[in-house]
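[1] Output the structure for:
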Amino acid sequence: MNTYTLKGNLTEFKGAIQKKWGKITDQDLESIKGEKDKLIGLIQKKYGEGKESIEEALSAIMKNSENTLEDTFATLKEKKDEAVDYTQQLTSILQEKIKKNPLPSVFISLGVGFLIGKLIK
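    From the prediction side, this is the model:
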């Protein structure tokens, strides 16, 4: 874990840091401005833990956040794929219905177009 990573992602890790070390306040986190060494010093001061154990815990927090983010992206990709498949199925069904009933489909399209035109004016 480097200082740049901590500075850029402090808001993401804030909840996990405060869950692990409950005495760390929002104000404390604001005051350290994402600097790793200051955070470690603050935790050492409030909890008396060693630097290595704090660094390990912070690394675990960051890794857990990365895994959660990856899981979220994977879920979003699955949902997107499901939505695309569903849309393609609906499109196929609609195309079949239009082929079977072309004249009513044209009248429905004209009616919908007319209504949209009236609503826009």
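
[2] going forward, measure contacts between C-alpha atoms and count neighbours the same way
    Will do.

[3] Surely A16 and I61 touch.
    Yes. Counting by Cα atoms under 8 Å, A16 does reach I61; the two are 6.6 Å apart.

[4] More neighbours: which of those two?
    Using other Cα atoms under 10 Å, the more surrounded residue of A16 and I61 is I61, with 19 against 16.

[5] What helices and strands are in contact with the longest helix seen in the chain?
    Assignment by DSSP state H gives helix 51-100 as the longest helix of the chain. Using 3 or more Cα pairs under 8 Å, 6 or more residues apart in numbering; DSSP states H and E, the elements in contact with helix 51-100 are helix 3-20, helix 36-47.

[6] how about this one, so we can line them up?
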Amino acid sequence: MNSDTFEGKWEQLKGKVKAAWGELTDDDLTRINGKVEQLNGLIRERYGRTKEQAETEIRAFLDRHK
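    Sure, this is the predicted structure:
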């Protein structure tokens, strides 16, 4: 799944994103609004990941939810 598809399926994926990254709030999910780069930034901020680590986690998440 690419970032355009992720954005298009955002409403269906929000709950799964929250389950995968439980420290993200509903307000965070509203702010992200399906933008992969914003999700990456919040994962780095909340979990102390590097950009590369967050990208790897997001890529794995997207692969699981094709």
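
[7] TM-score for the pair, please.
    The TM-score (TM-score structural alignment, normalised by the length of the second structure) is 0.77; 66 aligned residues with a Cα RMSD of 1.7 Å.

[8] still on that earlier bit, and for the helix or strand following the longest helix of the first structure, what are the contacting residues?
    Using DSSP states H and E, the helix or strand that follows helix 51-100 of the first structure in sequence is helix 102-120. With Cα atoms under 8 Å, 6 or more residues apart in numbering as the test, helix 102-120 of the first structure has contacts from I98.

[9] What's the local residue count around I93 of the first structure?
    The burial count for I93 of the first structure: 12, using other Cα under 10 Å.

[10] Contacts only, for it.
    I93 of the first structure neighbours (Cα under 8 Å, 6+ apart): none.

[11] That one and G113 of the first structure, how far apart?
    21 Å (Cα to Cα, to the nearest Å).

[12] Q89 of the first structure too?
    Distance of Q89 of the first structure to G113 of the first structure, computed by Cα to Cα: 24 Å.

[13] cool, F107 of the first structure as well?
    Going from F107 of the first structure to G113 of the first structure by Cα to Cα gives 10 Å.

[14] what does I98 of the first structure give?
    As judged by Cα to Cα, I98 of the first structure and G113 of the first structure stand 16 Å apart.

[15] same thing with K80 of the first structure?
    In terms of Cα to Cα, K80 of the first structure sits 29 Å off from G113 of the first structure.

[16] With N2 of the first structure instead?
    As defined by Cα to Cα, N2 of the first structure lies at a distance of 58 Å from G113 of the first structure.

[17] What of S65 of the first structure?
    Going from S65 of the first structure to G113 of the first structure by Cα to Cα gives 49 Å.
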